[in-house]
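Peer 1: Requesting a structural model of the entry that follows:
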Amino acid sequence: MPDNATPVSRTMPAFNRSQHHATRPGLRLAISLILVLQALCPAAVKAGGVDAAGRVIPLSNGLNVLSLTAAPMPAQAFLAHRDNANAHGFDVLTIYIEAPTGPGSKPQWQLVPVFDARDEKRQGLPRGEHLTLNVSGGADCLLHDVRLLAPTANADATLILADRELGDSFASPAPVTFRFFELKKNSEGMPGRPVYYFEFAQERRAAKAYCDVGDALQAEIGAGPDRPDER
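Peer 2: Modelled structure (predicted):
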């Protein structure tokens, strides 16, 4: 080395252990909170805030008496089968609530439709309004199914629609999409909306492919079978 050259230090930079250890308690606390939340509320974590555990309303063929609102009002759902003389028959669900059309009017049975504005373009439905809901698929797996979640003390009923892409066949696993709908009351008298209706709130894709959407609802949202006598 030349006499006038500046010496090069070969000492490694000091590792700031105090900073390193300072981050660990916060990280441990965050992990602990996540684990506790998952243990106490697995369905709420999976469903992005919708806790389906223990809230699935059982539905049988025919008339089903139920509740849709946090403040109880008479409500019903009618489930009927449409046979197709093959493996592709399907069920049709309609939902009703007994409510007045306006202040001072006598309560009467009202249809509770489902609105997803995107379906106006995708399915040609005016305003994206569904008057009925279908449960359908093949002999091996359901591609479309419905879950009604009972109201809680602080929230009205939630509706979940699960739809699977056809994929390679009826019996092949394929991507599943969940759509969540909230019950709304047309308090403002908005034209084109009934007294009560379900409005699209959010959508998410299942973490993996499924053959039967019922399995996806159970595994990822905690919304088990609503017709155990038929599964």
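
Peer 1: contacts and neighbour counts: CA atoms only from here.
Peer 2: Noted.

Peer 1: what helices or strands is the helix or strand containing F78 leaning on?
Peer 2: Element membership of F78, judged by DSSP states H and E, is strand 75-82. With contacts defined as 3 or more C-alpha pairs under 8 Å, 6 or more residues apart in numbering; DSSP states H and E, strand 75-82 has these neighbours: strand 62-66, strand 90-99.

Peer 1: Second input sequence below; structure requested for side-by-side comparison:
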Amino acid sequence: MKWMSIFFFLFWVSPLKAEIIELEYGVNALDLDGDGIAEQVIKTWRENFNAHGYKGYLFIGEENGVSNTITYLSPEKKIHRDMMYSSERAECTVQDYFLLQKEGRVELVRALIPFGQKKVHFHYFKLMRNKEGIPGDPHRYWMAYKNKTSQYDHCDVIRAMKLEGLR
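Peer 2: Reported below is the predicted structural model:
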């Protein structure tokens, strides 16, 4: 019984390693890279009237006086995507994106329950700058650097993120 109390304290009472940055629908001004200049994060809802509407996210940063899209580098296909989309079912969100404030920096997390599974796959991204000027690549992009799979089965990635993705 004593071990259960210690486990409960460490798991449930221990401080979280990160905090979710709540985004409003519309334009959100956030300093994503710590340079003191706010980038724009646009969050939208796309209704389709069949219980499967979804959220969209677009990141915009200024480079040399020009607004540029901050892309997301898909970890599976290594393809830059301009926008990210959630995936909704009637009762659950099976894919969504979160911004985390973690140790003085902002990270992007994709939480995904692959089709036919119940474990959540968390993909953590850090904001990168194309310092080399590689042709075809954007000025800045989110690149995956860490993956984690949930310990427990979940139906909804939003609940899973709050229970397991922040630790």
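
Peer 1: got CSV for the helices and strands packed on strand 75-82 of structure 1, with distance to V213 of structure 1 and mean neighbour count too?
Peer 2: Shown next, in CSV, are these (distance: least, C-alpha to C-alpha, whole Å; neighbours: other C-alpha atoms under 10 Å):
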stretch, distance to V213 of structure 1, mean neighbour count
strand 62-66, 23, 14
strand 90-99, 14, 18
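
Peer 1: closest to M73 of structure 1 out of the ones you listed?
Peer 2: Of all these, it is strand 90-99 that lies closest to M73 of structure 1, at 6.9 Å by C-alpha to C-alpha.

Peer 1: The residue positioned nearest the centre of structure 2 and S86 of structure 2: what is the separation?
Peer 2: The centre of structure 2 sits closest to V109, judged by C-alpha atoms, centre = their mean, with a distance of 2.7 Å. In this structure, V109 of structure 2 and S86 of structure 2 are 12 Å apart, going by C-alpha to C-alpha, to the nearest Å.

Peer 1: joint contacts of those two?
Peer 2: Common neighbours of V109 of structure 2 and S86, using C-alpha atoms under 8 Å, 6 or more residues apart in numbering, are Y97.

Peer 1: quick revisit: so where is the strand holding F78 of structure 1 in structure 2?
Peer 2: Aligned by TM-score structural alignment, strand 75-82 of structure 1 corresponds to residues 39-46 of structure 2.

Peer 1: Can you state the mean residue-to-residue distance of that stretch versus structure 1?
Peer 2: By mean C-alpha distance after the TM-score superposition for structure 1, the fitted stretch 39-46 of structure 2 averages 1.0 Å away from its aligned residues in structure 1.

Peer 1: for that stretch, the distance to its chain's centre please.
Peer 2: A distance of 13 Å separates the centroid of the chain from that of stretch 39-46 of structure 2, by C-alpha atoms, centre = their mean, to the nearest Å.
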